[in-house]
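*Asks:* need a structure here:
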Amino acid sequence: MNISIELLLIPVAYLIGSISFAVVVSKCMNLPDPHSYGSGNPGATNVLRTGNKLAAALTFLGDALKGYFAVMLARVLLGDQSLTASLGSWVLCGVVLAVFLGHLFPIFHGFKGGKGVATACGILFGVNVILGAATLGTWIIVAAFMRYSSLAALAAAVFGPIYFVFLFGFQPMGIALLVVCLLLIWRHRSNIKNLLNGTESRIGSKKNKN
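*Replies:* Presented below is the predicted three-dimensional model:
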């Protein structure tokens, strides 16, 4: 593929990431704008505050699938037939960062995006199924035992790059995933403060503020 065409994959990935499924699902299901209540975060946890579990599930699924789709689309168009080639592709690294930044700062929604947990999950599965499953498993375990959605997300963010290095060693993709995980931690800075203060609400609490 021509290098100029390859580079177009990066802005396309950003546009894909800019689709906020919290907003889309809420509009389709006649729910209030997720920016207008709770934490104001357009994500599955905030949508769950409406009491509509289906809407929250669809939001998570949509945000995860856009991350997965952007990565897989790029891999197909780049013609990467092997995992090794994918992990060494700087264009694919750019796609990973672009789709995640699109979710955090969506051009379609005034650059007011979510915290990136679901999209990061989709990205990891797009990079490698085992990597995605291991990181998702970390989230599930921490969430089940500690009952803090934010703490589970932070734990997954920390272990994601570690799992990558353990599975594949040091590759360019590892740098991109590290940046994604650092951004995810940064977006959870208010949750970190609440956790340290003992004021972070647990999963299932009506006042959950993740």
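*Asks:* all contacts plus neighbour counts: C-alpha atoms, from now on.
*Replies:* Will do.
*Asks:* can you give me the helices in the chain?
*Replies:* 3-17, 21-28, 44-47, 53-78, 83-87, 90-104, 117-127, 129-146, 149-168, 172-187, 189-197 (DSSP state H).
*Asks:* Mind checking those helices for the one nearest to Gly110?
*Replies:* Gly110 lies closest to helix 90-104 among the helices of the chain, at 10.7 Å (CA to CA).
*Asks:* Could I get the buried residue list for that closest one?
*Replies:* Neighbour-count burial for helix 90-104, counted by 16 or more other CA atoms under 10 Å, picks out 91-104.
*Asks:* and the angle for it with helix 21-28?
*Replies:* Orientation check (axes from the mean of the first three to the mean of the last three CA atoms, to 10 degrees): helix 90-104 against helix 21-28 gives 50 degrees.
*Asks:* Helix 90-104 relative to helix 53-78, how many degrees between them?
*Replies:* Note on geometry: by the same axes, to 10 degrees, helix 90-104 and helix 53-78 are set 160 degrees apart in direction.
*Asks:* Give me the distance between Asp80 and Leu178.
*Replies:* Computed as CA to CA, to the nearest Å, the Asp80 to Leu178 distance reads 22 Å.
*Asks:* Same question for Met146.
*Replies:* Distance of Met146 to Leu178, given as CA to CA: 24 Å.
*Asks:* Those two: who's more crowded?
*Replies:* For Met146 versus Leu178, neighbours defined as other CA atoms under 10 Å are more numerous around Leu178 (18 against 13).
*Asks:* next up, for comparison:
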Amino acid sequence: MSSYIPSLIAIVLSYLVGSLSFAVIVSKSLGMADPRSYGSKNPGATNVLRSGNKGAALATLLLDALKGWLPVFLIHHFGAGLGLGAGTAAVAGLAAFLGHLYPVFFGFQGGKGVATAAGALVGIEPLLGLATGVTWLIIAVFFRYSSLASIVAAFFAPAYYLIGGQIAWPLDLAVLLVLVSISLLLVWRHRENIRRLAAGTESRLGSKKT
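*Replies:* Sure, this is the predicted structure:
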């Protein structure tokens, strides 16, 4: 049992880091309205952008990505001595992602987790994160829907891992299961967006708060 304690501690700490809702923290620190009170009411960078404050949106984006990347990076680089491998690092990234979705510090009412998932992907495999990020960017530029870009990128992330595993990195079943879990959760969290996309009522990137 004691051999699992470092992994459990790392996973719990990752969840707590993920539970820091930077959309709310950044907005309140700048004297802005709570992002849960306007637009999509989602505490994430895209909704903060609807406030018109691009700096706040960028800070939210980077901090949300950082909290997904940091636990994975730390375990990759410093966890070997504690017996923490790639699988534990990936699960820590999933824990940070779940913290963003269901933050203990904010009544378990979190965001959709796109930036945090992206940070975790970069931590797991930088090239995987890059490929997924480029996919998001291409869809966002051409269609102007953040939600659609996120759904498409989520769909491709596990596929990129499988394809890249033939060339750039060794495949790990635990990592693959984490990627599939993150992708399914991202699609689930965007279910209302999917309905609005189908109805033609989804807000485009850059639209103001309502």
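*Asks:* Work out the TM-score between the chains.
*Replies:* In this superposition the chains share a TM-score of 0.91, using TM-score structural alignment, normalised by the length of the first structure; 202 aligned residues with a CA RMSD of 1.8 Å.
*Asks:* Let me have the helices of the first structure in a markdown table, extended by distance to Ile203 of the first structure.
*Replies:* Formatted as a markdown table, the helices of the first structure follow (distance: least, CA to CA, whole Å):
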| stretch | distance to Ile203 of the first structure |
| --- | --- |
| helix 3-17 | 26 |
| helix 21-28 | 19 |
| helix 44-47 | 9 |
| helix 53-78 | 13 |
| helix 83-87 | 35 |
| helix 90-104 | 23 |
| helix 117-127 | 15 |
| helix 129-146 | 8 |
| helix 149-168 | 6 |
| helix 172-187 | 19 |
| helix 189-197 | 13 |
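*Asks:* which one of these lies closest to Phe111 of the first structure?
*Replies:* helix 90-104 (7.3 Å).
*Asks:* Point out the other helices and strands that that closest one packs with.
*Replies:* Helices and strands touching helix 90-104 of the first structure, as assessed by 3 or more CA pairs under 8 Å, 6 or more residues apart in numbering; DSSP states H and E, comprise helix 3-17, helix 53-78, helix 117-127, helix 172-187.
*Asks:* Average separation of the shortest one from the aligned part of the second structure, please.
*Replies:* With mean CA distance after the TM-score superposition for the first structure, helix 117-127 of the first structure departs from the second structure by a mean of 0.4 Å once superposed.
*Asks:* got the angle for that helix vs helix 90-104?
*Replies:* On the basis of the same axes, to 10 degrees, helix 117-127 of the first structure is oriented at 160 degrees to helix 90-104.
*Asks:* whereabouts in the second structure does helix 117-127 of the first structure align?
*Replies:* Aligning helix 117-127 of the first structure against the second structure (TM-score structural alignment) gives residues 114-124.
*Asks:* Check stretch 52-65 of the first structure too.
*Replies:* Under TM-score structural alignment, the match for stretch 52-65 of the first structure is residues 53-66.
*Asks:* Figure out how far that stretch is from the centre of its chain.
*Replies:* 13 Å (CA atoms, centre = their mean, to the nearest Å).
*Asks:* Now do the buried residues in that stretch.
*Replies:* 56-57, 59-61, 63-66.
*Asks:* Run a quick neighbour tally on Thr50 of the first structure.
*Replies:* Residues near Thr50 of the first structure, counting by other CA under 10 Å: 16.
*Asks:* Kindly report the same for Tyr160 of the second structure.
*Replies:* Using other CA under 10 Å, Tyr160 of the second structure has 16 other residues around it.
*Asks:* can you check Ala80 of the second structure too?
*Replies:* For Ala80 of the second structure, the neighbour count with other CA under 10 Å is 11.
*Asks:* distance of it from Ile5 of the second structure?
*Replies:* From Ala80 of the second structure over to Ile5 of the second structure (counting by CA to CA), the distance is 14 Å.
*Asks:* just Gln166 of the second structure next, same as before
*Replies:* Relative to Ile5 of the second structure, Gln166 of the second structure is positioned 33 Å away (CA to CA).
*Asks:* same deal with Val26 of the second structure?
*Replies:* Val26 of the second structure is 33 Å from Ile5 of the second structure, by CA to CA.
*Asks:* So if I had to pick from those two, which one is more boxed in?
*Replies:* Val26 (20 against 11).
*Asks:* if I look at the more buried one, how far off is Ala198 of the second structure?
*Replies:* Separation of Val26 of the second structure from Ala198 of the second structure (CA to CA): 32 Å.
*Asks:* what residue of the second structure takes the place of Ala157 of the first structure?
*Replies:* Under the alignment (TM-score structural alignment), Ala157 of the first structure maps onto Ala154.
*Asks:* Count the neighbours of that match for me.
*Replies:* Neighbours of Ala154 of the second structure under the rule other CA under 10 Å: 26.
*Asks:* Same check on the one 5 residues further on?
*Replies:* A count of neighbours around Ala159 of the second structure, defined by other CA under 10 Å, yields 16.
*Asks:* got it, and Ser18 of the first structure?
*Replies:* When neighbours are counted by other CA under 10 Å, Ser18 of the first structure comes out with 27.
*Asks:* Give me the spatial nearest neighbour of it, chain neighbours excluded.
*Replies:* Distances taken as CA to CA, 6 or more residues apart in numbering place Pro106 nearest to Ser18 of the first structure, at 3.9 Å, with adjacent residues excluded.
*Asks:* contacting residues around the aligned residue in the second structure for that neighbour?
*Replies:* Using TM-score structural alignment, the partner of Pro106 of the first structure in the second structure is Pro103. For Pro103 of the second structure, the contact set (CA atoms under 8 Å, 6 or more residues apart in numbering) comprises 16, 18-21, 109-110.
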